[in-house]
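Enquirer: here are the coordinates; sequence isn't available:
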């Protein structure tokens, strides 16, 4: 007799995939709880509705982009500027998508959702995590993606609720966005073997600030950074490789 193949869409297979995926996402939950609540409180400090963080987390789900969009909602209507800014901020997802083309192929509608909801953290997990034996890979990656987004949406909603009932003024809490980007920058500085890309990210905005003024420097700066990083990609990679060769093994 031939062995009977299990249906990957059966409730048992789906449940096993969920149980296998959940432990992989615990670190993401811890990080999203803090950042998501900070985002929800930040949105409340701008005077936007309580439901806005959850809506943006569901429809946009862009992390740092959501912080920027919250401020854009209160500025002058400029769809082209908003589009270009979103494209610049999330440009790294183009490379994520190319890297995951093979891994996400053949899973039907699940593939479309996993492509839409691929965050930095989800990308890191799905690149390295392997499903246990007997667990369907498609459902495994799907639930990692879904759980991560649920953590963000729930944390942002919780932060918005907390921000709406805080007994003290939240004025100035919008500095959380600046602080977040500073921490990300310092973290990348410590991890990188070369600092060319970081210095480009610091110097180009300063030059554009002088040339274009405080109200118009952001888009030219991001465009120049993108062009320079693409043009200098090979020299930067060469510097990284040389640093790697000169490192003394522990």
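Expert: It's in. All values derive from a computational prediction rather than experimental measurement. Residues are numbered from 1 along each chain as shown.

Enquirer: When you work out contacts or count neighbours from here on, use the C-alpha atoms and nothing else.
Expert: Will do.

Enquirer: And residue 70, how far from residue 245?
Expert: 44 Å (CA to CA, to the nearest Å).

Enquirer: The two: which is more packed in?
Expert: residue 70 (19 against 10; other CA atoms under 10 Å).

Enquirer: what's the helix or strand for that one?
Expert: helix 64-72 (DSSP states H and E).

Enquirer: Same question for residue 118.
Expert: Secondary structure assignment for residue 118, by DSSP H and E: no helix or strand.

Enquirer: pretty sure it contacts residue 146?
Expert: No. Look at residue 118 against residue 146 with CA atoms under 8 Å: they stay out of range, at 9.4 Å.

Enquirer: In the helix ranked longest in the chain, which residues are buried?
Expert: Taking DSSP state H as the criterion, the chain has its longest helix at helix 137-165. When burial is assessed from 16 or more other CA atoms under 10 Å, helix 137-165 yields the following buried residues: 137-164.

Enquirer: After it, which helix or strand is next?
Expert: helix 175-191.

Enquirer: The next helix or strand after that next one packs against which elements?
Expert: Counting by DSSP H and E, the next helix or strand C-terminal to helix 175-191 is helix 196-212. In terms of contacts (3 or more CA pairs under 8 Å, 6 or more residues apart in numbering; DSSP states H and E), helix 196-212 is packed against helix 218-231.

Enquirer: Now the helix or strand where residue 112 lies: buried residues?
Expert: Element membership for residue 112 (DSSP H and E) is helix 109-116. Of the residues in helix 109-116, 110, 111, 114, 115, 116 count as buried by neighbour count, 16+ other CA under 10 Å.

Enquirer: Now distance to residue 233 too, for these, in JSON lines please.
Expert: Output for those, formatted as JSON lines (distance: CA to CA, whole Å):
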{"residue": "110", "distance to residue 233": "34"}
{"residue": "111", "distance to residue 233": "30"}
{"residue": "114", "distance to residue 233": "29"}
{"residue": "115", "distance to residue 233": "26"}
{"residue": "116", "distance to residue 233": "27"}
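
Enquirer: for comparison:
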């Protein structure tokens, strides 16, 4: 009874925090499901990609890979570049997830950009366990994505229209998340440093190769100037 109550309290505390992710994932997941359907892949395939791969932006990029001649090396390098950011913010969560035992495995698996944005800034309220709270946030976000993908895939089986521009929905969500972070003055120095590193990487390495160099520069700047940036 106490165990069930602790999970109920964690869910009640976590759900309001995930509502912005719910609204974003509803649009993004449906757009992805529609894109998959438009390229000949039914709801089952899009749901399996979301449930197993759970790559967000890489899932969008994978649509073009699925409909062209498969190149293993190209797919590997593209996945590495698109998802390289996970290595950096994943490392920053080691301390926050410390001592959570078995829960670390589903927490790591379901860690996405939006979930990271929540669990790195939101603390569980008094009386709510860290493990239950973080798990509820992570699993709720995961279920939003998979559910929205299923809905988009089902709708795509019946609605046929021009899907040009749907893949921009993910970029739009990142912009919104950045603006939300920018509202807090304490986050602005780090945000400005990230933008500057991205611009430098774009100029030096070009639009096709900017992700990994930008991540390396951002990590170096944040580690080297963490006292100044966090002041």
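Expert: Good, I have the coordinates. Only a predicted model underlies this, so the values are computations on that prediction, with no experimental measurement involved.

Enquirer: And the TM-score between these chains?
Expert: Once superposed, chain against chain, the TM-score is 0.79 (TM-score structural alignment, normalised by the length of structure 2); 216 aligned residues with a CA RMSD of 3.1 Å.

Enquirer: re the thing from before, mean shift of the helix holding residue 70 of structure 1 relative to structure 2?
Expert: Superposing on structure 2 places helix 64-72 of structure 1 at an average distance of 1.0 Å from its equivalents, by mean CA distance after the TM-score superposition for structure 1.

Enquirer: Counterpart of residue 26 of structure 2 over in structure 1?
Expert: In structure 1, the residue equivalent to residue 26 of structure 2 is residue 33, according to TM-score structural alignment.

Enquirer: Can you get me a residue count around that match?
Expert: Neighbour tally, residue 33 of structure 1, other CA under 10 Å: 19.

Enquirer: go on, the one 4 residues further on?
Expert: Around residue 37 of structure 1 there are 24 other residues, counting by other CA under 10 Å.

Enquirer: What lines up with residue 4 of structure 2 in structure 1?
Expert: Residue 4 of structure 2 maps onto residue 11 in structure 1, with residues paired by TM-score structural alignment.

Enquirer: got it, and residue 108 of structure 2?
Expert: In structure 1, residue 108 of structure 2 lands on residue 115 (TM-score structural alignment).

Enquirer: how about that match, what does it touch?
Expert: Residues counted as contacts of residue 115 of structure 1 (CA atoms under 8 Å, 6 or more residues apart in numbering) are 97, 104.

Enquirer: and the gap between it and residue 151 of structure 1?
Expert: 18 Å.

Enquirer: now do residue 67 of structure 1
Expert: Counting by CA to CA - residue 67 of structure 1 and residue 151 of structure 1 are separated by 17 Å.

Enquirer: swap in residue 116 of structure 1?
Expert: Taking CA to CA, one finds residue 116 of structure 1 at 16 Å from residue 151 of structure 1.

Enquirer: how many neighbours does the aligned partner of residue 171 of structure 2 in structure 1 have?
Expert: Residue 171 of structure 2 maps onto residue 181 in structure 1 when the alignment is built from TM-score structural alignment. When neighbours are defined as other CA under 10 Å, residue 181 of structure 1 has 12 of them.

Enquirer: go on, the one 10 residues further on?
Expert: Residue neighbour count, defined by other CA under 10 Å, stands at 10 for residue 191 of structure 1.

Enquirer: follow-up on the earlier one: what is the corresponding segment of structure 2 for the longest helix of structure 1?
Expert: Counting by TM-score structural alignment, helix 137-165 of structure 1 sits on residues 130-158 of structure 2.

Enquirer: can you pull the contacts of residue 44 of structure 2?
Expert: 150, 153.

Enquirer: Now which residue in structure 1 aligns to it?
Expert: Checking TM-score structural alignment: residue 44 of structure 2 goes with residue 51.

Enquirer: Next: residue 70 of structure 2.
Expert: Per TM-score structural alignment, residue 70 of structure 2 is aligned with residue 77.

Enquirer: Work out for me the element that match sits within.
Expert: Secondary structure (DSSP H and E) places residue 77 of structure 1 outside all helices and strands.

Enquirer: Check the gap between it and residue 41 of structure 1 for me.
Expert: In terms of CA to CA, residue 77 of structure 1 sits 24 Å off from residue 41 of structure 1.

Enquirer: Those two: which has the busier surroundings?
Expert: Taking neighbours as other CA under 10 Å, residue 77 of structure 1 and residue 41 compare with residue 41 leading, 27 against 10.

Enquirer: Report the contact partners of the spatially closest residue to the more buried one that is not a sequence neighbour.
Expert: Excluding its sequence neighbours, the residue lying closest to residue 41 of structure 1 (CA to CA, 6 or more residues apart in numbering) is residue 163, at 4.6 Å. By CA under 8 Å, 6+ apart, the residues touching residue 163 of structure 1 are 40, 41, 42, 44, 45, 170.

Enquirer: Identify the residue of structure 2 aligned to the third one.
Expert: Under the alignment (TM-score structural alignment), residue 42 of structure 1 maps onto residue 35 of structure 2.

Enquirer: Once you drop chain neighbours, what's closest to its match?
Expert: residue 163 (6.6 Å).

Enquirer: hang on, the one you found packs against residue 36?
Expert: No. Applying CA under 8 Å, one finds residue 163 of structure 2 not in contact with residue 36, separated by 10.1 Å.

Enquirer: neighbour-wise, which of those two wins?
Expert: residue 36 (28 against 12).

Enquirer: does the more buried one count as helix, strand or coil?
Expert: At residue 36 of structure 2 the chain is in helix, as set by DSSP: H, G, I helix; E, B strand; the rest coil.

Enquirer: roughly how far apart are it and residue 86 of structure 2?
Expert: For residue 36 of structure 2 relative to residue 86 of structure 2 (CA to CA), the value is 24 Å.

Enquirer: Same check on residue 55 of structure 2?
Expert: 10 Å.

Enquirer: shared neighbours, these two?
Expert: residue 112.

Enquirer: Show me which of those two is the more surrounded one.
Expert: residue 55 (20 against 16).

Enquirer: Contacts only, for the alignment partner in structure 1 of the more buried one.
Expert: Aligning on TM-score structural alignment places residue 55 of structure 2 opposite residue 62 in structure 1. Counting by CA under 8 Å, 6+ apart, residue 62 of structure 1 touches 90, 119.

Enquirer: With that, I have no additional questions.
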